[in-house]
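>>> Pasting a predicted model and its sequence here:
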Amino acid sequence: MKTIGLIGGMSAESTTVYYQLINRLVRERLGGLHSAQIALWSLDFAPIAALQAKDDWEATGRILADAARRLEGAGAEAILICANTMHLNYAEVAGAVAAPVIHIADATAEALKAKGVGKALLLATRFTMEKPFYAERLAAQGIETLTPDKADREALHAIIYDELVVGVITDASKAAVLAMIDKGRAAGCDGIVFGCTEIGLLLDPADMPLPTVDTAVAHCEGAVAFALS
């Protein structure tokens, strides 16, 4: 079994999902008392969130590249950035280590194609929805994306940063995101992407009106496939 390196803490809530899910998937596939070999470098999210707000992605890139080097030094044979938004720094992280860095959008595209999705509603942070890095990565694999309108993007961003990353789940926010999904469906989307690793804490893909990919789950499945290959 290969060792998986996780750059976590962004947020701690979703990093917990990564740790639990990767271990569960390994146990399901190998049976018995098996669990995953994981090295975790969990970052303090507050300074990173402050840099995000200032659009200082050079600084966040240095932080994540340093974390990747530390993980590789600890024996990680593949690296995961446990946050969609921080794949803005994918190039810096991949350039800092020899180990492969498993891109969350690649894992997501494969899961979408398996479900027959061609045009997906992308629900994520404002950075992921508005900057091109994520949609372009999906487009390269034949997946078109649509995002909510500006007001809904701002509302969703606030739900993620003010509530989900600190473990707050409310019925009002769930209803708000479901309304965004209804709009996306009316606009012609045939699938949904939970493009923030915390959205799966608020909504269950199984309850959605369209085929849905939780990016955290797809990312973990990709990591386990690598680890057991």
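All right, it came through fine.
>>> make it CA atoms for all contacts and neighbour counts henceforth
Fine.
>>> Now do the one helix or strand Arg62 maps to: which elements does it pack against?
Following DSSP states H and E, one finds Arg62 within helix 57-73. Packing partners of helix 57-73 (3 or more CA pairs under 8 Å, 6 or more residues apart in numbering; DSSP states H and E): strand 4-8, strand 38-42, helix 45-53, strand 78-81, helix 90-96.
>>> Would you indicate which residues of the biggest helix by length in the chain are buried?
The residue-count maximum for a helix in the chain (DSSP state H) belongs to helix 12-30. Within helix 12-30, the residues that count as buried by 16 or more other CA atoms under 10 Å are 12-15, 17-19, 21-26.
>>> could I get these as TSV with distance to Ile159?
Listed next are the buried residues of helix 12-30 as TSV, based on distance: CA to CA, whole Å:
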residue	distance to Ile159
Ala12	16
Glu13	14
Ser14	14
Thr15	18
Val17	18
Tyr18	21
Tyr19	23
Leu21	24
Ile22	26
Asn23	28
Arg24	28
Leu25	29
Val26	32
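>>> let's bring in a second model and compare:
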Amino acid sequence: MIPSKKEWTDALIARHGATLHKQFSSATVAICGLGGLGSNIAVALARAGIGKLLLIDFDRVDITNLHRQQYKANQIGSYKANALAENLLEIAPYTELQAVTTKITEENFARLLKDADIVCEAFDDAECKAMIVNGVLEQLPQCYLVAASGMAGIDTPNTIKTRKVTKRFYLCGDEVSDVANSIGLVAPRVMLCAAHQAHTVLRILAGKYEV
């Protein structure tokens, strides 16, 4: 049985208090890219009680995604944004979700992200990463940006970290490892980086900023 909205809200308030719940539940967070990073970021933020998530990815679920991304075998072939929205509604039924299956470009990113308080960059492609980072910092002055760099391979998890680059820009990862120079992406290490990004979002909303 799905709990009522009041029961759900009361449980979240009991967990982290009324003040934090208000800050989390009134926030809109955009997640750009819904692969290993983005899908795990979304799950963590939905569980924390973020009010609205913008889920943005034009790609579809593939069998090769299932070892590290938050999808199910029966969702292969579905748009990631739609599939993830389905899964999140099972986890956090009162989270407002907007699934966007459009590819983000230099021409449309400002329109797609204009309502976001925080943008999470979770792309694989370096050019797409640079486009979002530069675009948000230059054209969306109201947004914080939480990006990722370096989580490939089976190296120690202890090198995954969060660094404050500027007042509005945070970078998570080891900032070194590259898919091309390793065995690829391994679920636990990718999830660690995603957890750093999600937790950084919560800290920003709570007014807890890195030094």
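Received the coordinates, thanks. This structure is a prediction, so every number in the text was calculated from the model and none was measured.
>>> so what number do they get for TM-score?
Taking TM-score structural alignment, normalised by the length of the second structure as the basis, the two superposed chains have a TM-score of 0.32; 102 aligned residues with a CA RMSD of 4.5 Å.
>>> Next, work out how far apart Val201 of the second structure and Ala195 of the second structure are.
Distance from Val201 of the second structure to Ala195 of the second structure, counting by CA to CA, to the nearest Å: 10 Å.
>>> Show me which of these two is the more surrounded one.
Taking other CA atoms under 10 Å, Val201 of the second structure and Ala195 do not tie; Val201 has more neighbours (27 against 20).
>>> where does Val213 of the first structure land in three-state SS?
Following DSSP: H, G, I helix; E, B strand; the rest coil, the label given to Val213 of the first structure is strand.
>>> The second structure: strands as residue ranges?
Here the second structure has its strands, by DSSP state E, at 28-32, 52-56, 96-100, 118-121, 144-148, 161-166, 169-173.
>>> Could you name the helices and strands sitting against the first one?
Think strand 28-32 of the second structure. Using 3+ CA pairs under 8 Å, 6+ apart, the elements in contact with strand 28-32 of the second structure are helix 36-48, strand 52-56, strand 118-121.
>>> what about 7 Å?
Here strand 28-32 of the second structure touches strand 52-56, strand 118-121, going by 3 or more CA pairs under 7 Å, 6 or more residues apart in numbering; DSSP states H and E.
>>> What is the shortest one packed up against?
Right, strand 118-121 of the second structure. Using 3+ CA pairs under 7 Å, 6+ apart, the elements in contact with strand 118-121 of the second structure are strand 28-32, strand 144-148.
>>> Switch the ones you listed over to CSV; also include distance to Gly173 of the second structure and mean neighbour count.
Output for those, formatted as CSV (distance: least, CA to CA, whole Å; neighbours: other CA atoms under 10 Å):
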stretch, distance to Gly173 of the second structure, mean neighbour count
strand 28-32, 17, 24
strand 144-148, 6, 25
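>>> Go through these and name the closest to Ala99 of the second structure.
Go through these one by one with CA to CA and the one that ends up closest to Ala99 of the second structure is strand 28-32, at 10.1 Å.
>>> Okay, angle between the closest one and strand 52-56 too, please.
Strand 28-32 of the second structure runs at 20 degrees relative to strand 52-56, counting by axes from the mean of the first three to the mean of the last three CA atoms, to 10 degrees.
>>> in the longest helix seen in the second structure, what's buried?
In the second structure, taking DSSP H as the definition, the longest helix is helix 187-205. Applying a neighbour-count criterion of 16+ other CA under 10 Å, one finds 187, 189-202, 204-205 buried in helix 187-205 of the second structure.
>>> what helices or strands is it leaning on?
Judged by 3+ CA pairs under 7 Å, 6+ apart, the packing partners of helix 187-205 of the second structure are helix 36-48, strand 169-173.
>>> so what secondary structure elements neighbour the longest one?
Meaning helix 36-48 of the second structure. Looks like helix 36-48 of the second structure contacts helix 80-91, helix 187-205 (3+ CA pairs under 7 Å, 6+ apart).
>>> so it versus helix 187-205, what angle?
Angle of helix 36-48 of the second structure versus helix 187-205, following the same axes, to 10 degrees, is 50 degrees.
>>> Run the angle between helix 36-48 of the second structure and strand 144-148 for me.
For helix 36-48 of the second structure against strand 144-148, the angle by the same axes, to 10 degrees is 130 degrees.
>>> Ok, the shortest one next?
Put simply, strand 169-173 of the second structure runs at 20 degrees to strand 144-148, going by the same axes, to 10 degrees.
>>> Where does Leu122 of the first structure sit: helix, strand or coil?
Three-state assignment for Leu122 of the first structure (three-state DSSP): strand.
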